[in-house]
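**Student:** predicted structure and sequence below. I'll ask about it afterward.
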Amino acid sequence: MLQPLLHDLVSTVMAPASALSGPDGQIRQAGVQGLFRADRRVLSLARLLVDGREPEAVGHAFAGAGRTRFVSLARWLGDPTADPTVRLDRMRELGPYGMDEHIEIVSTASGPVTATVTVELACDFAAIDDVKSGRTAVLPAAPRPPATTGPTAVAALAGEGRLSWRSEGTQVTVTGHGAGTRAGARACLTWEVTLPPRGRTTLSWSLAVHDAAAVVVPATGPLEWSEPRVTADDRRIARLLDQALADLRSLRLAEPAAPGDTFLGAGVPWFLTLFGRDSIWAARMLLPLGTRLAAGTLRVLARRQGERLDPHTGEAPGKIMHELRRNAFTLGEQDRRLPAAYYGTIDATPLWISLLHDAWRWGMPHAEVQALLPALQAALGWLAEHADPDGDGFVEYIDVGGRGLANQGWKDSGDAVRFHHGGQAEPPIALAEVQGYAHRAALDGAALLDAFGMPGAARWREYAETLAERFRAAFWVDGAQGRFPALALDRDKRPVDALTSNIGHLLGTGLLSRKESAEIAALLTAPGMAEGFGLRTMSSGDGGFSPLSYHCGSIWPHDTAIVLAGLAREGFDAEAAALAEGLLAAAESFGYRLPELYAGDARERVGRPMAYPAACRPQAWSAAAALTIAHAALGLYPDVPEERVLLRPLSGAALGALTVGGLRVGEHEVEVNVAHDGSATVSGLPDGMRLVHAEAAATR
């Protein structure tokens, strides 16, 4: 069974609900099409017919967060002319508890138009992992037996114009306003329509879901980040930010017991739930717009922080979890089954520590940071006691239970960790970027311990220093293109010598010397890694490379954004600008909604980026990458506790003149302007905040 493809589908999202349809707006009983909510498909068919025929699609357009317009024609109706005279505008709008559709029928015909309009409906209550694996099954009580093709649920009449479906505590109710109804496995709503000459009418139906077992719910309260105001020479920046922030608005989630603590669901359709690593990175990228999202994400993950050792779930004391589901999640193979609350991630814990630190620097309120210090100490305890199971001084992972994820870094596919010749590494695996995360987390943890008068900071600074020395001795290899850190160490402590994007995550962690950073910057922006639309996950010179490999040759926007942010922070401006240009070019090609990933073909070969056919869209960290591009260009780096702001924009206005208002430093709204000549100014900083320009900082 093959995973269904996504690249030619249209997604409309308002978390925890998402609708996937064809470009014509039709939801058909095929692949991953349907309306999903909290890991279940609550509508598997929504097909619009006019006189028993499907209208002919013209196009579609996103109409804001949770809204999509689909335009089609009924050319057999109206005047017998070359120009169509009957048009249908199908506006789909998702809310947190369901979906509404408004079908506007407009006639410009000279005579009356009469038609029967039908919406066919079905519901199968399929589990998201069954859909992802190419299976379709009604969700039975856990534990589930091996999945087989399951029947469609039968709709019952629920009153005038109403239909309902029920399964395992979930109820779906459809109301057709003014419609006739037919129940059964394939239900329908029907309207008889008569339009006068040049007339119009609007038909409406709505779907509501009641699901008491959902583990995620809509976020409540106002938006957690500010709305930036952008003026840019390069208009792609503003267009990308507009679409990205609309998508991020639609991905906001919370847990039922704490609806006020918002986090971002990772992506549509497979990952619209809490993911430690993804939610942390997205919140970190959005810090220039405020700390509220980071604070909510930190608290949600702290409440689920590990308390005991459990090889089945991957839980360990102090560890930050990987993902949360309503049921155990079956991977492609039946012997791989993740528990509903799964901790199989090696990097979420150090990333959590650094998110807390960065949010504190951006101005997260003192009391909120202080409340999370016990979770910080527990996370540092995991780093000290459980992150290095074989005692070699490196952070590593192995799936002890044998049924979880084989790879537990951000490149978590089974074949992601490969040698230069293409062979796969055997666990336990110590990933390069995870050593950088651990180094940064140790220094960040030390800074927080010192600031809040807690003991242990010296221990963590010594840990970071020792880790850097070990890394320098064990990871660096000589390749055909030069010297660089290996992707990982395998079980025999051999360097996994493929050239990959992972090493770009080391920039800005403090693990590297200036010379080492320069070597990495040069290699990552050379043709083998960056001749496409962003940064490849693996060099085209490596044996495992394929432009359509999930983690060995494709391009991930968030990965490219993390690396370009590190390049900018360390002063490799031209290299950072080149990667930013690649993402902007890709964004233009994808209608400014960057997907989870896309193919790593060279530009000269394809001219535009090719879709990765199973990529999620929207994806939280891909959308958040838009802000990282703008932030790197502006170069605003605050330290609110020290009452200091560093300003270091990309030199020479590398992305053109750019002004962004609505940024937040603490509780204050600020604006940064980068002029055509590269000079930069900041307005709106709080009284007493000292502004330090990059040139002055370099001499300190």
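**Tutor:** That came through, no problem.
**Student:** alpha carbons only for contacts and neighbour counts from here, please
**Tutor:** Noted.
**Student:** look up how far Leu301 lies from the residue nearest the centre of the chain.
**Tutor:** In the chain, the centroid-proximal residue (CA atoms, centre = their mean) is Ala620; its distance is 2.5 Å. For Ala620, the distance to Leu301 equals 17 Å [CA to CA, to the nearest Å].
**Student:** before we move on, what about Ala156?
**Tutor:** Ala156 is 40 Å from Leu301, by CA to CA.
**Student:** second one coming, line it up with the first:
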Amino acid sequence: MDAPVKAHDGFAEGEPPPPLQPFLHDACVSLAAPSLCVSGPDGAIRGGADGFYHGDRRLLSHLDATVDAVPMAPLGAATLPDGETVFRTVLRGLAEQTPDPAVVLERRRTLAPGRLTERYTVRNAGGLSARLRLTLTAAADLSTMEQVKSGRPAAAWPARPLPDGARWSDGAVTGTLTLSAPPDERTVEAGGAVTLAYDLHLRPGTAWTVVLRCDAEHRDGDLFPAPATGTRWWSVPAVSGPDHRLAHWAARTDRDLRGLVLSDPLRAQDVFLAAGAPWYLTLFGRDALWSARMLLPLGTDVAAGTLRTLARRQGRADVPRTEEQPGKILHEVRRDEPGGPRAGGLPPSYYGTADATPLWLILLHDAWRWGMPDAEVEALLPHAEAAWNWLERYADADGDGFLEYADSTGRGLSNQGWKDSSDGIRFRDGRPAVPPIALSEVQAYAYEAAVKSAALLDAFGRPGGERRRGWAAELRERFRARFWVEDAAGRYPAVALDGGKRAVDSLASNMGHLLGTGLLDPEEAALVARRLVGPASGMDSGFGLRTLDAAAAGFNALGYHTGSVWPHDTAIAVHGLVRQGFTEEAGRLAAGLLGAAEQFGYRLPELFAGYPREEQPRPAPYPAACRPQAWAAASCVLLLQALFGLEADARAGSLRHAVRVPPGFEGVTLRGVRVAGRTFALSAAADGTISLHEG
């Protein structure tokens, strides 16, 4: 996904401070893709990233409730299982005869695609009557998400008053605010805001309610609409056991992922997971593919929808401006807003990614193994051929046998793996790697894609399988010869090769992505496991893997890709460790990530700070992280798959599992696992041994 907005290097005295990306770490986020609402913990929408958004446009930039001359004391927020969020605020001093609060303003928020609804209720539980003036203030700037993210929001848009509310529209997008009861006073301010005031007289034991609704509409319709309501695309991951945290995390994962589902307007039945809220509530190739792959133990519908949605947008021509190439899977899609390319310089449909294409091939194979129908898989094989042709003809631009990338536009992403910030790939001494860059994990994905696409060709009676296996074997040997480096602690795989074919010698979490792909032999896998989780490792923060070793010159615990912890990154390493037989190391990382999930209320953010657990008993947030975020949420399912060692073979009708769960996870039961229409449950006994039951 797009790298974060960079901060300034300093500014001269007297100059205004430069715009900064808004922080989100204490925000309350409600989600019903393609809509979301971001507010403060008290429910107020006051600035920064706060707002009601639909399809990457901000329909409300301000929405606040105040009571004249009355101190207000927020009590906090609670999110109910149905997604409704309740905010309560004490109106201090009103109707009070004792120190107990008497009058409370309750704000109940519900979100549906294209609609924000807020129910304001003032309750008087005191023994005296209460008189008050409640004022609702609303404004809209109609900013694009890119403007908000860059810290450069648009000015407030003039409000058009309506008998029961107000409307804001720039012709492309319209927001309409309506109230269930007319206000006693309405004022449209010169700056574009509208104030709506109610004079209330509440006798003891009574309450008053008004319902506010804001409806959003894009003139050209939604880029990716919400799917049909009432549909489920995966089974509920039901977890039980002595440690209740896994159950809470799985339940929250299910709710958050349902809020991130979007559909393909070209075929409404095909759904995928938007990358994350608020910055990335759209189609991202890499994120959607990884998230769908993580969900496979619960069903293949999301995987099938993701594969087809991306296949329809697969590259067909060589277009340097967008980095499109024949067979290539795209990076992201945004709405083509007026004014041309977005502030970051990226075109609306952008193909600057080195890993989405091999990941698409891997997902096609894995979805087939988990039960995606043969006919649906076979229909995608022509797209698989095109993807493979891209790997062979375009991905290796200089012919050295490795997949590499370089931004050819001057406006695209300088790094095009999952660590796509400009400083994400650097040497151990802090120097940035110069492109073209060949990432270690991209070689692993390509190896796995070659082997797995060969298996698909064999299964569907098509030629070419042996050639791809030969290609993979040669890549494996080239990788062994060029990527492995050594320091005082021994050998390890470099994070990348730079443009001069020098090994970029950082100790980085990317090496965890190599595990379980087949690229490493057992001895090499053991070396990687020791570097990730060994006693002298600077990678394990105690809450998950740091993206960069703590001893590296460029380490920053709050660096986006240079020391922070990404939950999906750790979960991928846990899964790989289990596949390579390192269950104890996997259990240690899994326990750390579970501890982090608990501290974040089981809604893990996109990333968090990489401070050591010994110094920071609660993980510190990365202030601008998405939350929820698809692959952070889905990492719970991948973790469960890893704990039980699940591997499916739908053609054989089998579900294989490990002999026992890693230490610390004894007694866990997982229900809802699906393989080709059959449902399974797995239980770990007190000694960790696993049993499998159908139904």
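**Tutor:** Received, thanks. It should be emphasised that the depicted structure is a prediction, and the values quoted were computed from it without experimental measurement.
**Student:** still on that earlier bit, looking at Ala156 and Leu301 of structure 1, which is more packed in?
**Tutor:** Per other CA atoms under 10 Å, whichever of Ala156 of structure 1 and Leu301 has more neighbours is Leu301, with 24 against 18.
**Student:** counterpart of the more buried one over in structure 2?
**Tutor:** In structure 2, the residue paired with Leu301 of structure 1 is Leu310, using TM-score structural alignment.
**Student:** swap in Leu324 of structure 1?
**Tutor:** In structure 2, Leu324 of structure 1 lands on Val333 (TM-score structural alignment).
**Student:** can you pull the buried residues of the biggest helix by length in structure 1?
**Tutor:** Assignment by DSSP state H gives helix 432-451 as the longest helix of structure 1. Applying a neighbour-count criterion of 16 or more other CA atoms under 10 Å, one finds 432-449 buried in helix 432-451 of structure 1.
**Student:** then stretch 304-316 of structure 2?
**Tutor:** Result for stretch 304-316 of structure 2 [16+ other CA under 10 Å]: buried residues Ala304, Gly305, Thr306, Leu307, Arg308, Thr309, Leu310, Ala311, Gln314, Gly315.
**Student:** again, but for stretch 482-489 of structure 2
**Tutor:** Here stretch 482-489 of structure 2 shows Phe483, Trp484, Val485 as buried, counting by 16+ other CA under 10 Å.
**Student:** just checking, Leu207 of structure 1 touches Thr173?
**Tutor:** Yes - in this structure, Leu207 of structure 1 is within contact of Thr173 by CA atoms under 8 Å, at 5.6 Å.
**Student:** if we can go back for a sec, SS state for the match of Leu301 of structure 1?
**Tutor:** State at Leu310 of structure 2, reduced to three classes by DSSP: H, G, I helix; E, B strand; the rest coil: helix.
**Student:** what of Leu94 of structure 2?
**Tutor:** coil.
**Student:** and for Gly327 of structure 2?
**Tutor:** Per three-state DSSP, Gly327 of structure 2 ends up coil.
**Student:** give me the neighbour count for it.
**Tutor:** For Gly327 of structure 2, using other CA under 10 Å, the count is 26.
**Student:** tell me how far the match of Leu324 of structure 1 lies from Arg312 of structure 2.
**Tutor:** In terms of CA to CA, Val333 of structure 2 sits 13 Å off from Arg312 of structure 2.
**Student:** dump the residue contacts of Gln641 of structure 2.
**Tutor:** Counting by CA atoms under 8 Å, 6 or more residues apart in numbering, Gln641 of structure 2 touches Pro297, His575.
**Student:** surely it is in a helix?
**Tutor:** Yes - assessed with three-state DSSP, Gln641 of structure 2 lies in a helix.
**Student:** ok so, going back, got the buried residues for whatever helix or strand comes next after the longest helix of structure 1?
**Tutor:** Downstream of helix 432-451 of structure 1, the first helix or strand assigned by DSSP states H and E is helix 457-474. Residues of helix 457-474 of structure 1 classed as buried: Ala457, Trp460, Arg461, Tyr463, Ala464, Leu467, Ala468, Phe471 (neighbour count, 16+ other CA under 10 Å).
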